[in-house]
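> Provided below are the primary sequence and the corresponding predicted coordinates.
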Amino acid sequence: MARRVIELTAREAFLQLSRPGTHEVLRGDLALVGLPGVVFTPREGLGLPAVAFGHGWLQPVHRYRGLLRHLASWGIVAAAPATERGPLLSARLLSSNLATTLDVCAGVRLGDGEISVDPDRLAVAGHGMGGGAAVHTAAGSDRVRAVVTLAATETHPSAVDVARTVTAPGLHLAAAEDRIAPPVAHAEAIASAWAGPVQLRMLDKASHLGFAEGRHWSELLLDGRAERAAQTHAKAFTTAFLLRHLAGDRSYDALLDNDVKHAALAYQRGPLKVRPSRG
């Protein structure tokens, strides 16, 4: 019997998804399986979706703890490798670490063995250069089912170039007041080059570091600071997008399909259809 979809308005969906979900959350350490980093999971669940998250330049992974915990509360395993922390961040190496993180999530029973990840329900996401690295990971893997970037930064090798080969649905949240990675040359360029269905949203009051949580010494060098509104939008849109493409949950389509105050739909190409699950 087909599952009934509860129709919500965009505002109702935003308000629901900006709050924690119903799952109790566990925190783990990826170092236990040979890779520094953190992982947040629901307390239990088999065949769960998972996302690997790439940090921004000079940003520690704890600055994304709220987002990762939020995703886990909605039933999504969320992990972030704590690698490439120096000033010479390699997008290629961080991309490889994101792929390894997905391998770990899909290949190892988490928690006390009561948590597992479906290898056909994987996504990548990232902030700044971590967003660019996530694009590289998606380009190099046929397992990635969705990509989300926050204030994505062009990388070397070029994330714009490899975006032309990414067929997985992509959601790119750009910061209109981003002076580190101005959207036209970065997030907009990546979205325009995207091979698959893609959506670009412009957060009109956000800066580059708005998506990072708390305080950090890098704010002395980089423009912007933590912004609650940017983080709330990131939580709501990332959750809705991953639930749609990894879990087939259409309950929050109104949020993804309409303009939202302070998060205008700036560009979209192709319908963001849900891939049918196996079985």
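Thanks, I have it.
> C-alpha from now on. contacts and neighbour counts both.
Will do.
> what about the strands in the stretch 51-200 of the chain?
77-81, 115-127, 144-150, 170-175, 198-203 (DSSP state E, counting those that start in this stretch).
> residues contacting the first one, please?
Strand 77-81 is touched from outside by 30, 35-42, 48-55, 61, 68-69, 71-72, 97-98, 101, 105, 117, with contacts defined as CA atoms under 8 Å, 6 or more residues apart in numbering.
> can you tell me which of these are buried?
Buried members of the contacts of strand 77-81, scored by 16 or more other CA atoms under 10 Å, are 30, 35, 37-42, 48-55, 61, 68-69, 71-72, 97-98, 101, 105, 117.
> among these, which ones are in helices?
Counting by DSSP state H, those place Leu68, Arg69, Leu71, Ala72, Asn97, Leu98, Thr101, Cys105 in helices.
> return the distance of the residue lying closest to the second one once chain neighbours are set aside relative to Leu265.
When you say that, I think you mean Arg69. Among residues not flanking Arg69 along the chain, Phe40 sits closest, at 5.8 Å (CA to CA, 6 or more residues apart in numbering). Per CA to CA, to the nearest Å, Phe40 is found 30 Å from Leu265.
> try this one next to it:
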Amino acid sequence: MARKAKKLPSAKHAFVELSRRGPHDVLHGDMALVGLPGTVCTPRSGTGLPAVVFGHGWLQPPRRYLALMRHLASWGIVVVSPATHRGPLASHRLYAEDMRAALDVAVGVRLGEGKISVDENKLGAAGHAMGGGCAVLAAAEDPRIKAVATLAAAETHPSALDAAPKVKAPALHLAAADDLLTPPVANAEPISRAWGGPVQLRTIKKATHLGFTEGTHWSQLLLHGKPEYTTQRITKGLLTAFFLRALANDRRGDLLLNENIKGSTIDQVNTHGKLAA
């Protein structure tokens, strides 16, 4: 009796795997206990782990990204998110400094009842809208940051666009196709073109500015869009593949990083090559 041919790995299979919860139990807590307001999510235990700081969008609390942070933690990545500069007159420069300070906390403090440690050579930065622009600013000033991901990145002051050429770390920029506040052509696209290292720009179809957020919040009366399950699922899969590859040399998401998937297309890869060679 003939055996069935074994299915070859595909971008779709990698997406299905990495958009699901990972193998680790997850803890989350308040960073205020160590002097900086914000949220921290970690695997239950582990040493020498990668860590990512996540920057919130304008007016958004970190809890609106909790499912994303818990998802990354379930795949073995510590995530810290400072809750500072949430007002209408937020300082982008100071928030970028707080993002760097949050990485200092991740590296310098034993988390998870002392059972978690972070490798200072495995640090990344990410963020939504304003937080995405501030992630670029933080990476331009902090050579410890080895990977950057942005969601509907917004321009900042000082300029994230001006800072982009200074960043040599690989980057994954996700743009929302129907974003009226930070349209791709005005924000993610020029930042991607100016990037100083390997970079990929992807557009998520039918996504709006707030599609990356979770739950309800009064800012939805002011800002465009609403939480979107499909946008969040695509984001979870892509960010997991990207940070596992860039910070932990885990290559199970290579096909996902280098191919289109349903709902998300690769729009730009710079001359430095693919994110996953």
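Good, I have the coordinates. Computed from a predicted model, the values in this text were never measured in an experiment.
> show me the contacts for the residue nearest the centre of the first structure.
In the first structure, the residue lying closest to the centroid (CA atoms, centre = their mean) is Ala125, at 3.1 Å. Counting by CA under 8 Å, 6+ apart, Ala125 of the first structure touches Val51, Ala52, Phe53, Gly54, Gly131, Ala134, Val147, Val148, Thr149, Leu150.
> repeat for His262 of the first structure
Met202, Leu203, Asp204, Lys205.
> roughly how far does the second one sit from Thr9 of the first structure?
When CA to CA is the yardstick, Leu203 of the first structure and Thr9 of the first structure sit 19 Å from each other.
> tabulate the contacts of His262 of the first structure (TSV), appending distance to Phe211 of the first structure and neighbour count.
Shown next, in TSV, are the contacts of His262 of the first structure (distance: CA to CA, whole Å; neighbours: other CA atoms under 10 Å):
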residue	distance to Phe211 of the first structure	neighbour count
Met202	13	23
Leu203	11	25
Asp204	13	16
Lys205	12	15
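> which one of those is nearest to Leu173 of the first structure?
If you rank the contacts of His262 of the first structure by distance to Leu173 of the first structure using CA to CA, Met202 comes first, at 6.1 Å.
> what angle separates the helix ranked longest in the first structure from strand 115-127?
When the first structure is parsed with DSSP H, its longest helix is helix 228-247. Between the axis of helix 228-247 of the first structure and that of strand 115-127 there is an angle of 130 degrees, by axes from the mean of the first three to the mean of the last three CA atoms, to 10 degrees.
> how big is the offset of helix 228-247 of the first structure relative to the second structure?
Compared with the second structure after fitting, helix 228-247 of the first structure deviates on average by 0.4 Å (mean CA distance after the TM-score superposition for the first structure).
> quick one on the thing from earlier: which one of the strands of the stretch 51-200 of the first structure lies nearest to His216 of the first structure?
Relative to His216 of the first structure, the nearest member of the strands of the stretch 51-200 of the first structure by CA to CA is strand 115-127, separated by 15.4 Å.
> in the closest one, what's buried?
Across strand 115-127 of the first structure, burial judged by 16+ other CA under 10 Å covers Ile115, Ser116, Val117, Pro119, Asp120, Arg121, Leu122, Ala123, Val124, Ala125, Gly126, His127.
> which residue, other than its chain neighbours, is closest to the fourth one?
By that I understand Pro119 of the first structure. Pro119 of the first structure's closest residue in space is Ala106 (CA to CA, 6+ apart), at 5.2 Å.
> quick one, what contacts the one you found?
By CA under 8 Å, 6+ apart, the contact list for Ala106 of the first structure reads Ser116, Val117, Asp118, Pro119.
> counterpart of it in the second structure?
Counting by TM-score structural alignment, Ala106 of the first structure lines up with Val107 in the second structure.
> gap between its match and His13 of the second structure?
Taking CA to CA, one finds Val107 of the second structure at 33 Å from His13 of the second structure.
> ok, Ile77 of the second structure next?
Distance, Ile77 of the second structure to His13 of the second structure, by CA to CA: 21 Å.
> cool, and Gly124 of the second structure?
Noted for Gly124 of the second structure: a distance of 25 Å to His13 of the second structure, by CA to CA.
> which residues touch Leu27 of the second structure?
The contact partners of Leu27 of the second structure, by CA under 8 Å, 6+ apart, come to Cys41, Thr42, Pro43, Arg44, Gly112.
> doesn't it lie inside a strand?
Yes: using DSSP: H, G, I helix; E, B strand; the rest coil, the assignment for Leu27 of the second structure is a strand.
> number of nearby residues for the spatially closest residue to Gly270 of the first structure that is not a sequence neighbour?
Closest residue to Gly270 of the first structure apart from its sequence neighbours, by CA to CA, 6+ apart: Pro197 at 4.7 Å. For Pro197 of the first structure, the neighbour count with other CA atoms under 10 Å is 19.
> surely Pro197 of the first structure touches Tyr267?
No: in this structure, Pro197 of the first structure is not within contact of Tyr267 by CA atoms under 8 Å, at 10.8 Å.
> picking that back up, which other residues reach the longest helix of the first structure?
For helix 228-247 of the first structure, contacts defined as CA under 8 Å, 6+ apart pick out 14-18, 49, 67, 70-71, 74, 121-123, 145-146, 148, 150, 169, 171, 173, 203, 205-206, 210-213, 249-250, 252-253, 255-256, 263, 273-275.
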